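Student: sequence isn't available, so here's the structure alone:
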């Protein structure tokens, strides 16, 4: 029995009514015909790039039709059938691929790098792995809301080599999340064959390591895909759990068209051509007597007309306009900030207590707020900030996580997509490097790309001066101030910490919230007992002066206060930035105009710190006010050492008084 006969026999084994069979046929044919047209347009230069899914259509179509229309799907490059089976208007898809405004990203991203809440589709980013953890977050939101829904996420066999794959599956398994992890195993990661990607026989076998159920499905058999996934999805709705599904399939064209397929043996291409999911299903329907020549032509004509009409509509659509105001204002989701003022009752608290109270009051205020991190539940976090929270808010909202910063940031993004707010505690700010990719490439760009806010706050216990050494002492805010789409907040006082944290949580944009560990139990202040907010992007003039403008933030604010208390005759205007992005340029400019001299102080290393950018701004915008060169004071350009004498030598604090005195004398 040859390959085609084997597939035909497999198709015969499924008992579906004629209406369903013909529906599946039309849906699997549509992406094939669209792709064939797109390949022509690609050669004509009317689209810039194409990732062909020819040969894999049955997977995307079968899965999409097996799920409910209000269940999220996170597809990949070659899953056009997801978009067409969700019945997205073709003109919008074609506009997207031509970078026009009727698409989904205003011309800011291409191909399938977009999402749409209207159709419950969340597109991938080129880094592939992060969308797996995002699916965890979407599914977690459903679970928290007691909604019996499934989330499906795609990856390729190559993507299973990424750490995000392991992290996402592990989190989903530990938390019993209703996620279908779908691997399209088409034999090649670009040109790298599976023999060079992994050593297990089947990727589905990896599920055992996570205590997870798995299935292997013939990805070229539309009936097997549709029926098995319908059964699995319903089972997951009834008993929440993750399932790993490996689809055996093949792509008949290159990773993208420019790649070609020269690396694929001709015999292999020929073998899989005989297993074409569209032509074999068509033959089966003809043999079954359901698809007559007349009906076939009717369906073909209908799809052809849809494609041509959509293309004609897009052809008359003007190119996307390059409007500077729109571009700059779409980096962040709009925030209508209304300052909430507290009552008169106050209490003396430490910096760490202000953070704790701010978190508790926000959790009380927002029932959809979830806090996640390592050891944050019963243990209360390594700094005991969340101690008692799990008793008050429950383990569903105060969630201990595995050690997997990347997947938890991604989970937070998924929660935001599905109507929740999330706080992620990095145990130490240094550990954020393990979650760097989803922060700078997913959270930061999500709203700009397709209008989806990333309602996530990442708490960052940071800073030196506590003898913690190179891996627990960094103040790494400059890693993030460079990335458009992230807000960065860095308070120095309990009052500011509480009010800014509340505002950061209310803000629907991603916020990196830095908390200096050395301030936790050393700085106290009288602050309001009630909930209140302070605006992000507004600096504080801690002390007025006329001779020097000293600009800083975080722990160095207190270094400066200590020095100035010993030198009452120095007329220094001390500005605490509080917020690094957005930055309060107006307060900076007004102070420089007043004093004519500037000293910028940071605990960070000198090269590449945010003080360099502020210095450049002052040089460009305030030059005529200056009576002396702009001076910067920073820590040594080395990692943070452990021994006290070495750490004291490292920190800029030891040179502060001398730097102020020298600038006063200039």
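Tutor: It's in. Only a predicted model underlies this, so the values are computations on that prediction, with no experimental measurement involved.
Student: going by C-alpha atoms from here, please, whenever you check contacts or count neighbours.
Tutor: Noted.
Student: off-centre distance for the lengthiest helix in the chain?
Tutor: Using DSSP state H, we find that the single longest helix of the chain is helix 18-43. Taking CA atoms, centre = their mean, to the nearest Å, one finds helix 18-43 lying 31 Å from the centre of the chain it belongs to.
Student: the stretch 51-200 of the chain: helices as residue ranges?
Tutor: 57-66, 80-85, 90-97, 130-144, 163-174 (DSSP state H, counting those that start in this stretch).
Student: save those helices as JSON lines, and put in mean neighbour count and distance to residue 358 too.
Tutor: Below are those laid out as JSON lines (neighbours: other CA atoms under 10 Å; distance: least, CA to CA, whole Å):
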{"stretch": "helix 57-66", "mean neighbour count": "27", "distance to residue 358": "43"}
{"stretch": "helix 80-85", "mean neighbour count": "24", "distance to residue 358": "42"}
{"stretch": "helix 90-97", "mean neighbour count": "23", "distance to residue 358": "42"}
{"stretch": "helix 130-144", "mean neighbour count": "28", "distance to residue 358": "23"}
{"stretch": "helix 163-174", "mean neighbour count": "22", "distance to residue 358": "28"}
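Student: want to try TSV for these, with distance to residue 333 as columns?
Tutor: Listed next are the helices of the stretch 51-200 of the chain as TSV, based on distance: least, CA to CA, whole Å:
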stretch	distance to residue 333
helix 57-66	30
helix 80-85	25
helix 90-97	21
helix 130-144	19
helix 163-174	27
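Student: quick one: which of those is nearest residue 470?
Tutor: Residue 470 lies closest to helix 163-174 among these, at 24.2 Å (CA to CA).
Student: tell me what that closest one is packed against?
Tutor: helix 130-144, helix 405-417 (3 or more CA pairs under 8 Å, 6 or more residues apart in numbering; DSSP states H and E).
Student: and the next helix or strand past the last one?
Tutor: Translated: helix 405-417. Note on helix 405-417: by DSSP states H and E, the next helix or strand toward the C-terminus is strand 421-425.
Student: hang on, the earlier thing: quick one: buried residues of the longest helix of the chain?
Tutor: By 16 or more other CA atoms under 10 Å, the buried positions in helix 18-43 come out as 21-22, 24-32, 34-35, 38-39.
Student: and the strand or helix carrying residue 658, what other elements does it pack with?
Tutor: Using DSSP H and E, the element containing residue 658 is helix 656-664. Other helices and strands packing on helix 656-664, by 3+ CA pairs under 8 Å, 6+ apart, are helix 556-565, strand 631-635.
Student: comparison target below:
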């Protein structure tokens, strides 16, 4: 805390050439959130709101930054940035309704406080994991750079958030790509109760900009004139010369992390020091002392704001509670997607799975000029599997972008692109590496449409699977990590024809899609595939063979295990269903088949417990029990990590166990 507690308490205001109206506008913009907060603290004690993250003492930052930006420029605030929302002119009753979980809010009662965004006001709200916020700003900034619209994006974090990996990933990406983003650190002294000297060991957080080749500045966060003047000039400069800038605002949190936390951990002399630097009271005194505003004018402003706050609070409070509507809840998990079939032409050519994926991606790049591909080594090198080979020459470096090794930051950037009206395809070099980007996929992309109606137009390509002797870190088939997360779609084709058509649909779909591509099938499976662009419906399984004895359900490489065994046992009359899409599932096709055959076996490459086959087995038991002539059987890999040695891998996979289990079930 030394760098804070030794600062001089007085604030020195320099009006420069700003008019009286501008100075008064800054004051009013700080006064309004302060008065709202004071009312909220009373209402919190009365139990009329459930939680409050106070920004008292930090209003100068929110107001100064927001006023320095144009209204059409995106800003990404945090817990304590009420001044961002009020300065952008959001009607107060909508904010109050949000905090009460009412329909006039921004999340239909599905999220609380400041966990929301609104395209109407160009604000993107935070998630509690904090870090992805920075990557989103990178994606929005990239969109602005591609549009060449000379716009700036500002994103907030606290000093605590700067310890997260996403912060460093975002700064690095922004620096490498020259993105027009203002990274704003509100250094307010404590991360909940942890003081800054236990959070980082550098004198100033702004110094971290040096390591990333980023310009940085330290600003007195309690001096609204300094905040506004510095940020306004920087935004003017960035619009002419796009680049990222890191800003550290020195300020203090005068109340608890959230109100229930209290401030007992804060030394009283430190609290007194910062109370003397109150940004609102000091600025008000300056305006009165210099005759810019009178005591009477100030009282009138307070009265006007109080009336506005009370009127809007009454309006929000009198609004009825949200009606519980099951169809609406389920219907809002995904953004609306009206699939329009584009049938393939008659002309075909033989393609390997890898060629079909590459061709499908290429066709989509031609079809959607707002589609950007991002991933490690995908540009000049063409990707480790050469799927994007030649794309750089054809589509240019703006749309085919090598990324640093930072999966989380790039997934968040993909979401930011979506917010800024672009489509994004992200290649995980190996599906295993997606664990480094897991948080923004399951907590950001998946929940976005449900939370505030913002689609996540992002496809994540997932090269996966065994059979290539790549060991525990390059051979996983980890689809079950995502099939249980509402809001995600999961596609897993086994054939070139399906891969090309479903990839087109995945890119058309405004929802986040995990697109699994089995590495062992890349160059081993061939098929006649239509030339040109076509698509296939997501969520529709493929009936590969028809029979009456048994239903065999599979996907990915395991489909080929099934076909191989059935070629060996021609006497088996089986319905063979290739799921193709794991989320959503084609349950109708599954149930109809099981009710016809009476027996079912599920085959997956993934290990057994918690896998896709387990859920399908449960669904069949619940919906087809009376039609079953035998227990539902599952075949899967061992409950171990996937090994490297070929003999160990053969033992690990369920491929060799499938034949025995199939024949035994037929005899049941």
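Tutor: Noted; the coordinates are in hand. Since we're looking at a predicted model, the values are computed, not measured.
Student: would you turn the helices and strands packed on helix 163-174 of the first structure into a markdown table with distance to residue 318 of the first structure?
Tutor: Formatted as a markdown table, those follow (distance: least, CA to CA, whole Å):
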| stretch | distance to residue 318 of the first structure |
| --- | --- |
| helix 130-144 | 32 |
| helix 405-417 | 31 |
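Student: do you know which of those helices lies nearest residue 103 of the first structure?
Tutor: Taking these one by one with CA to CA, helix 405-417 is closest: 19.6 Å.
Student: so the closest one aligns onto which residues of the second structure?
Tutor: Mapped onto the second structure using TM-score structural alignment, helix 405-417 of the first structure covers residues 407-419.
Student: so which residues of the stretch 551-668 of the second structure form strands?
Tutor: 574-578, 581-583, 600-607, 633-637 (DSSP state E, counting those that start in this stretch).
Student: where does the third one end up in the first structure?
Tutor: If I follow you right, that is strand 600-607 of the second structure. Strand 600-607 of the second structure corresponds to residues 598-605 of the first structure when matched by TM-score structural alignment.
Student: what does stretch 324-335 of the second structure give?
Tutor: The aligned range for stretch 324-335 of the second structure is 322-333, by TM-score structural alignment.
Student: picking up where we left off before, what residues sit buried inside the helix holding residue 658 of the first structure?
Tutor: For helix 656-664 of the first structure, burial by neighbour count (16+ other CA under 10 Å) applies to 656-657, 659-660, 663-664.
Student: how close does stretch 294-311 of the first structure sit to the second structure?
Tutor: Overlaying the second structure shows stretch 294-311 of the first structure at a mean distance of 0.8 Å from the equivalent residues (mean CA distance after the TM-score superposition for the first structure).
Student: ok so, going back, quick one: the strands of the stretch 551-668 of the second structure as TSV, columns for distance to residue 194 of the second structure too.
Tutor: Below are those laid out as TSV (distance: least, CA to CA, whole Å):
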stretch	distance to residue 194 of the second structure
strand 574-578	53
strand 581-583	42
strand 600-607	41
strand 633-637	45
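Student: right, so of these, which gets closest to residue 200 of the second structure?
Tutor: strand 600-607 (41.4 Å).
Student: quick check, central residue of the second structure?
Tutor: residue 444 (3.1 Å; CA atoms, centre = their mean).
Student: just to revisit the earlier point, out of the strands of the stretch 551-668 of the second structure, nearest to residue 251 of the second structure?
Tutor: strand 581-583 (46.6 Å).
Student: mean shift of that closest one relative to the first structure?
Tutor: Relative to the first structure, strand 581-583 of the second structure is 0.3 Å off (mean CA distance after the TM-score superposition for the first structure).
Student: so what does residue 268 of the first structure match up with in the second structure?
Tutor: So residue 268 of the first structure corresponds to residue 270, using TM-score structural alignment.
Student: number of residues surrounding that match?
Tutor: Residue neighbour count, defined by other CA atoms under 10 Å, stands at 16 for residue 270 of the second structure.
Student: repeat for the one 4 residues further on
Tutor: Burial measure for residue 274 of the second structure: 22 neighbouring residues, criterion other CA under 10 Å.
Student: and it, which of the three is it?
Tutor: Look at residue 274 of the second structure: counting by DSSP: H, G, I helix; E, B strand; the rest coil, its state is helix.
Student: what comes up buried for stretch 640-651 of the first structure?
Tutor: Applying 16+ other CA under 10 Å to stretch 640-651 of the first structure flags 640-642, 647-648, 650-651 as buried.
Student: name the residues that touch the match of stretch 324-335 of the second structure?
Tutor: Applying CA atoms under 8 Å, 6 or more residues apart in numbering, the contact partners of stretch 322-333 of the first structure are 445, 447-448, 451, 453, 484-485, 508-509.
Student: please redo it, this time with the cut-off set to 6 Å
Tutor: Applying CA atoms under 6 Å, 6 or more residues apart in numbering, the external contacts of stretch 322-333 of the first structure come out as 448, 485.
Student: now which residue in the second structure aligns to residue 294 of the first structure?
Tutor: So, by TM-score structural alignment, residue 294 of the first structure is matched to residue 296.
Student: my guess is that match is in a helix, correct?
Tutor: Yes: counting by three-state DSSP, residue 296 of the second structure is found in a helix.
Student: neighbours of it, how many?
Tutor: With other CA under 10 Å as criterion, residue 296 of the second structure counts 9.
Student: quick one: it and residue 302 of the second structure, what's the gap?
Tutor: Per CA to CA, to the nearest Å, residue 296 of the second structure is found 10 Å from residue 302 of the second structure.
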